[in-house]
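Student: Structure, please.
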Amino acid sequence: MLPRRTVVGAADPEIVEAMSLSASEYWRSLAMAGQEQMRLVRAEFHRRLPQERGLRTTARQWFLIEMITGSEIMAARPLFQSAMGVPAMSDLNSQTAYWDAAATTKTFTHPLHMPWLDDVDEHAAILDYGCGYGRTMQALEQQGFTDLAGVDTAPGMISRAHALHPTMRFAVLDAPPTLAHPDASIDVVILFAVLTCIPGNDAQRRLVGELSRVLKPGGTLYLSDLLLQDDERNRARYARFAERYGTYGVFETGDGAVCRHHPSDWFTSLLADFEIADTRRITVATMNGHESKGIQILARRGPLC
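Tutor: The predicted structure follows:
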């Protein structure tokens, strides 16, 4: 155990400078380290602290007082993540803290291909799962659809949605992916850029199963998501994080999210209980402004067994 000690003066002006991207990546990796790694982490912290010029004072003070003195590391880890401005990724398949923090800053751009909805009645019950701030619901309303509802795991996103679209129906999911809707009660489910935010295979399957439950026989699932990219930047981060998360295509973004890009055949497997009516490839800007390849799938719910 390392003794309590002060490494640099608390008033050191270089220490209180804004965190640089390279520093944030390093400290994020420390925040997510397992308990068995922490002795090495503490030694490395002492070695590197004088070299870092982007470490926030709050994080530095917490690390020195709590971590180095050997307090309950795993219990206190969320405090360190909070001090660093990094969401606590205790549940990678919802990441509510990240999406709450991002609610006012992100712009979503997956396009709504209206010809796919030409045969949908204007009074059909449409559910936007992962509605964010209501962008897609607004587009549907402008096309004349009247029975619209949106749900999201992030209260911050729903607050923004209410502020932007006060007459629309939005709700926070308390226990995702469980929905309050009865069986076979929805005509169309919109699922735009949601699976990319759910890294786990099982969590994705649970979500699709829940959407199948609430869809009427013959109901429509309109999915839009991101494919594996073939550029050097993405290939490098897929490889970097494959061992940590166990799936090639799962990666950490520079601002603290854990996301996933998919091979196209994964969607075929995921939607095995649906009839695929149509697919289309798209190019879309991600929430962080990178042009990426995506896929849209129009699927039909089979008859009830």
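Student: contacts, neighbours, all on C-alpha from now
Tutor: Noted.
Student: Looks like H123 contacts F145 (just checking).
Tutor: Yes. Using C-alpha atoms under 8 Å, H123 makes contact with F145 at a distance of 6.1 Å.
Student: G254: what secondary structure?
Tutor: coil (DSSP: H, G, I helix; E, B strand; the rest coil).
Student: nearest residue to it other than its sequence neighbours?
Tutor: E25 (7.1 Å; C-alpha to C-alpha, 6 or more residues apart in numbering).
Student: Let's compare: structure for the following, please.
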Amino acid sequence: MTHSAGTDGYWETTGADRTFTHALDRELLSLHVPLNARVLDYGCGYGRLLAELDALGHADVQGVEPSAALVARCRKENPGLRITRAESLPLPFAEASFDAALLFAVLTSVPQEEERERAVAELARLVRPGGVLYVSDVPLQTDEASIERYRTGEAETGVYGTFRMPDGGVFVHQRPEDFHALLERHGFAVAEERQDVTPTLHGGTNVRLQIVARRGR
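Tutor: From the prediction side, this is the model:
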């Protein structure tokens, strides 16, 4: 999980103490990401998925995270993992450096559309042709509480789906077709898609969307 520079330091303070909740679908991962793949976890937070990938036998895993507090937490809780703090793009890697990239609960944490575009464009640069991008994120929810949050957020930001939580975190939920369009604009084609229910940072549950998309050759 990562943050946007526009969230008023949330991921350096309150957000840095949260327990991240999007589980790795090991079956989905194994179908598309072999153990010898070069893997980038973009917006890796405190290294939760890096540690899991390492335990599964993935030998070449690299994390990137913009929050200094989350990087420090990673180095304390998961010493020995490869993590780079990168506050801005482009990232310090050559084109096509990775066979696969993970993007877990990152897009929901980036309320600015232009920043989401830049992030996926950068992953298109870094993932080799034929490689995969594994996205786990939160689409628009249909329950009444979420709809009320969206309406309140729309009044504040002008964007339906954007909302501010009581602890100060700003998030955005989008339609599944918006995720598809974003990936397609940057040369990724959806190979597999799943939906399930996941816990939230704040103790509730959401329907989540998982997409594995392959970069065009």
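Student: And H123 and F145 of the first structure? Which one has more around it.
Tutor: F145 (18 against 12; other C-alpha atoms under 10 Å).
Student: in the stretch 1-150 of the first structure, which spans are helices?
Tutor: Using DSSP state H, counting those that start in this stretch, the helices assigned to the stretch 1-150 of the first structure run over residues 21-31, 38-48, 57-62, 73-84, 96-102, 135-142.
Student: do you know which of these lies nearest I295 of the first structure?
Tutor: helix 135-142 (16.6 Å; C-alpha to C-alpha).
Student: Tell me how far that closest one lies from the chain's centre.
Tutor: A distance of 22 Å separates the centroid of the chain from that of helix 135-142 of the first structure, by C-alpha atoms, centre = their mean, to the nearest Å.
Student: what does that helix contact?
Tutor: Helix 135-142 of the first structure is contacted from outside by F108, L112, D128, C131, L148, A149, G150, H165, using C-alpha atoms under 8 Å, 6 or more residues apart in numbering.
Student: Against C197 of the first structure, how distant is the third one?
Tutor: To tie it back to what came earlier, the one meant is D128 of the first structure. 15 Å (C-alpha to C-alpha, to the nearest Å).
Student: Who's the closest spatial neighbour of the residue nearest in space to the middle of the first structure, skipping the chain neighbours?
Tutor: For the first structure, C197 is the residue whose C-alpha lies nearest the centre (C-alpha atoms, centre = their mean; 3.3 Å). Spatially, and ignoring its direct neighbours in sequence, C197 of the first structure is nearest to C259 (5.0 Å; C-alpha to C-alpha, 6+ apart).
Student: Surely the one you found is within a strand?
Tutor: Yes. Counting by three-state DSSP, C259 of the first structure is found in a strand.
Student: these two touch, right, it and P199?
Tutor: Yes. Using C-alpha under 8 Å, C259 of the first structure is in contact with P199, at 6.0 Å.
Student: joint contacts of these two?
Tutor: Contacts common to C259 of the first structure and P199, judged by C-alpha under 8 Å, 6+ apart, are V250.
Student: Of those two, give the one with the bigger neighbour count.
Tutor: P199 (23 against 19).
Student: Translate the more buried one into the numbering of the second structure.
Tutor: In the second structure, the residue matched to P199 of the first structure (TM-score structural alignment) is P111.
Student: Tell me which residue of the second structure is furthest from the middle?
Tutor: Max distance from the centre of the second structure (C-alpha atoms, centre = their mean): A155, 26.0 Å.
Student: what's near enough to touch the residue nearest to C197 of the first structure?
Tutor: T196, C197, I198, P199, V250, F251, E252, T253.
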